[in-house]
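Visitor: here is a sequence together with a model predicted from it:
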Amino acid sequence: MQELDRSFFHRKLSLVIAYFHDPKKVGTFTKNCSKDVLRLKKIKNIIKDENVTKIGVLLNENLSNINEISEKLSIKAQEFFEQENIELEPYELDITYDFWKSEEILSAILPEKFLDEVPSGFTITGHIAHLNLRDEFKPYGKLIGQVILDKNPNIKTVVNKLDSIHSVYRTFDMEILAGENNLIVEQRESNCLFKFDFTKVYWNSRLHTEHDRLVKSFKEGDLVIDVMAGVGPFSVPAGKKNVIVLSNDLNPESYKYMQENITKNKVEKFVKPMNEDGRVLIRECYSELLKFSQDNNGVIKYQSKKRKNKEEEIIEHEIKIPKHINHFVMNLPDSALEFLNEYNGIFTKYKSDIEKIQNFEFPTIHTYCFEKFSPDENPEPTEEVLHRRVHAKIQKIMDCYTLPFEALSFHTVRKVSPTKPMFCVSFKLPKEVVFRDS
């Protein structure tokens, strides 16, 4: 099938119907003989006659004609029908395209050689269903897209990724397989609403639990620098927790939608949008902190509402902007590790001032990375082996061989493929790194 023919899926199913003149008997029968009643999803098994003088109950789909009653109907049901003088008649049920699941439809219309791997999986972002079709399925892409569109009422557009993620802005080209030509998405996540152009920014709906996990580790009043923030999936929810965030992304489109999302979610006081090269921001992080603090006179002032005696009370709050950075988030798993060398000497220029600050804290880095391994490795490397490989890379890039393995905390985010796990690695920046001579 090259174009979807929904009439192909019209079928007539031969059944048997039991007619009841007493409505009370219907409930008794369906309760005591539930296995003898039709149990097909989306199909009503109780049918009212047009003149409302009797009610029909469709019997189990294995019973296709009256002659099979003694063989395929339970003894209890047979005795009930005989005792109550229930009328049994043949019944033809129309089954249409709407009845079938998407997997069943695709199995019926795709070439037989593909039946073991029908491509019915997809990721939903807003109103868009996003597929990654393998080459052999691409000639049938529009057919697959239309079936997915038909079977998922909340989906308005189905797209297929055309190539790998572009290295600079983490975006990819895509084609619309079915539905509306509308790729401006509104996605709700972490009690926030995000808007963005799905073709021009990076967004992965599968990472929402990871966004929540990391944001939960931040405390009110913490200062976070989100180096590769995208449209704000870490920054905006953190801002709602009264966490102060310098939220940065190099992609002008991400920056544009980040600004809109900050406003849309009313976190302007806590989240400052930036459009810098991540390396520059890391190098200039302390001066950016000082500038932000100066611009806000050292405090974030905000209001909250509280109901008291049926009246709304406005409460004024102040949060002091800390004199140190609590966290750096580096959500660019393909290359975030390569940015770690920029942390060398970030506080050197300010060392004399920093040493006067009581209880000054060195920042915690949360960097995302892949650690791909060969499928030919035998035995397959354990997680600890992969962690130690990442640790060795971090030591080398930062030129810091005194950073112990035990100082690193690893969290497995997901497996992009069987041989490509994604990790979040967290560790506190060593004093010798941040005060190193550039």
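Guide: Structure's in. What do you need?
Visitor: only C-alpha atoms from now on, for both contacts and neighbour counts.
Guide: Will do.
Visitor: what is the end-to-end distance of stretch 127-141?
Guide: Distances were taken as Cα to Cα, to the nearest Å; on that basis the terminal residues of stretch 127-141 are 18 Å apart.
Visitor: so what does the helix or strand hosting residue 315 touch, helix or strand wise?
Guide: Element membership for residue 315, per DSSP states H and E: strand 311-320. Helices and strands touching strand 311-320, by 3 or more Cα pairs under 8 Å, 6 or more residues apart in numbering; DSSP states H and E, are strand 299-308.
Visitor: just to revisit the earlier point, show me which positions of the strand holding residue 315 end up buried.
Guide: By neighbour count with 16 or more other Cα atoms under 10 Å, strand 311-320 contains the buried residues residue 319.
Visitor: residues making contact with that strand?
Guide: Taking Cα atoms under 8 Å, 6 or more residues apart in numbering as the criterion, the residues outside strand 311-320 that touch it are 221, 298-307.
Visitor: quick one: which of those is nearest to residue 364?
Guide: Sorting the contacts of strand 311-320 by how near they are to residue 364, with Cα to Cα, puts residue 221 at the top with 15.2 Å.
Visitor: try this one next to it:
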Amino acid sequence: MRCRTVKTSELTRISGWEWADRSRRPYVRGDTAYVPVKDGYSSDTEIKERKRYSGPGYQMIGDIAVIHGSRPTESEISEIIGWKNPKGILLLKGFNSEKRIPDTEVLYGECSETCHREAGHIFFIDPSKVMFAMGNRDEKMRIETLVKNSGREERIADMFAGIGYFTIPAGKAGGMVHAMELNPDSYQFLNKNITANGLKNNITADLGDCRDLLRGTYDRVLMGHFDSVNMLKDLIPHIKRGSILHLHSIDSVGDRIREVLNNAGYECEIKEIKVKKYSPGRWHIVQDVTII
């Protein structure tokens, strides 16, 4: 591929370069960008075009490639290295215990703390120690929008905060968030991410079982654990008419939610949102529950 080399800081001017072939992406290495050149224009270098990656699926968390499920072959690992040049490659086999501790194996390089940026938010994380909910990106953005557009300063409980997946967007949107986390490693990163995003005035974090940490009354409650419905009874003393709950589950648990709330003297309206496929025929669902 015929290219011209420029400093990466100059790429913001690419729209004004008549010679630049903007149908192809520049290749960046360090402080140097290799910008493809249109036919009929001179170039100052030529680089071999990379073969498009066709190996097993993976997710980039910061500069670490995370593979779910089956172990890749050595050639597939080499292909990922050649395509993304990650700091490390991590195989995620599953999660252990209610603390959602990942069961992992390092396949290449160093898999330790990294900085992941998503939708304008900063998340420090070590994916070999704690979970990162990559598939919930749209749901995080939806929660941020709901808090921002609520028309009130909300007191929000995040009962399963993790490293701040929902805590950070809710705090950025103006919510006053009480974040609770059981896993000490996740709690460490939660506090680091609160600081990194400049949200110390909006977020209070506590370490421990959320059922013991709930206090006062909340306008909105984030319940991002698939077993949330079994903890709904513990939340009853901390909600009121007008409170909104976002309760995650595998498949619908609307009938069980209504039963618990009715027994406590509340009626409710429930709207179900499908987040993503969990397994064949099963869905990760969020129930938006408005207490009336």
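Guide: Thanks, I have the structure now. Since we're looking at a predicted model, the values are computed, not measured.
Visitor: can you pull the TM-score for these?
Guide: Structural agreement between the two chains, given as a TM-score (TM-score structural alignment, normalised by the length of structure 2), stands at 0.76; 253 aligned residues with a Cα RMSD of 3.1 Å.
Visitor: what's the angle from the strand holding residue 315 of structure 1 to strand 299-308?
Guide: Counting by axes from the mean of the first three to the mean of the last three Cα atoms, to 10 degrees, strand 311-320 of structure 1 points 160 degrees away from the direction of strand 299-308.
Visitor: read off where strand 311-320 of structure 1 ends up in structure 2.
Guide: Correspondence between strand 311-320 of structure 1 and structure 2 is not established for any residue, with TM-score structural alignment as the criterion.
Visitor: now the element after that strand, going C-ward?
Guide: Along the chain past strand 311-320 of structure 1, the next helix or strand (assigned with DSSP H and E) turns out to be strand 327-330.
Visitor: identify the residue nearest residue 284 of structure 2 in space, chain neighbours excluded?
Guide: Using Cα to Cα, 6 or more residues apart in numbering and skipping the chain neighbours, the partner closest in space to residue 284 of structure 2 is residue 250 (4.8 Å).
Visitor: by contact count, what packs against the strand or helix carrying residue 28 of structure 1?
Guide: Taking DSSP H and E as the criterion, the element that holds residue 28 of structure 1 is helix 23-32. If you count contacts as 3+ Cα pairs under 8 Å, 6+ apart, helix 23-32 of structure 1 packs onto strand 55-58.
Visitor: the helix holding residue 28 of structure 1 aligns to what range in structure 2?
Guide: Using TM-score structural alignment, helix 23-32 of structure 1 lines up with nothing in structure 2.
Visitor: immediately after that helix, which helix or strand?
Guide: strand 46-48.
Visitor: show me the two of the contacts of strand 311-320 of structure 1 that sit farthest apart.
Guide: For those, the maximum inter-member distance is 29.6 Å, found between 298 and 307 (Cα to Cα).
Visitor: ok so, going back, any idea what the residue nearest to residue 284 of structure 2 aligns with in structure 1?
Guide: With TM-score structural alignment as the criterion, residue 250 of structure 2 pairs with residue 370.
Visitor: quick check: its match touching residue 425?
Guide: No - the pair residue 370 of structure 1 / residue 425 is not scored as a contact, 10.5 Å apart, by Cα atoms under 8 Å.
Visitor: could you check how far the helix holding residue 28 of structure 1 is from the centre of its chain?
Guide: How far helix 23-32 of structure 1 lies from its chain's middle: 44 Å, per Cα atoms, centre = their mean, to the nearest Å.
Visitor: residue contacts, the aligned partner of residue 102 of structure 1 in structure 2?
Guide: Counting by TM-score structural alignment, residue 102 of structure 1 corresponds to residue 53 in structure 2. The contact partners of residue 53 of structure 2, by Cα under 8 Å, 6+ apart, come to 79-80, 83.
Visitor: any chance of a markdown table for the residues you listed, columns neighbour count, secondary structure and distance to residue 124 of structure 2?
Guide: Formatted as a markdown table, the entries for the contacts of residue 53 of structure 2 read as follows, by neighbours: other Cα atoms under 10 Å; DSSP: H, G, I helix; E, B strand; the rest coil; distance: Cα to Cα, whole Å:
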| residue | neighbour count | secondary structure | distance to residue 124 of structure 2 |
| --- | --- | --- | --- |
| 79 | 18 | helix | 26 |
| 80 | 19 | helix | 23 |
| 83 | 14 | helix | 24 |
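Visitor: mind putting those residues in TSV, distance to residue 222 of structure 2 included?
Guide: As requested, the contacts of residue 53 of structure 2 are exported to TSV (distance: Cα to Cα, whole Å):
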residue	distance to residue 222 of structure 2
79	39
80	36
83	37
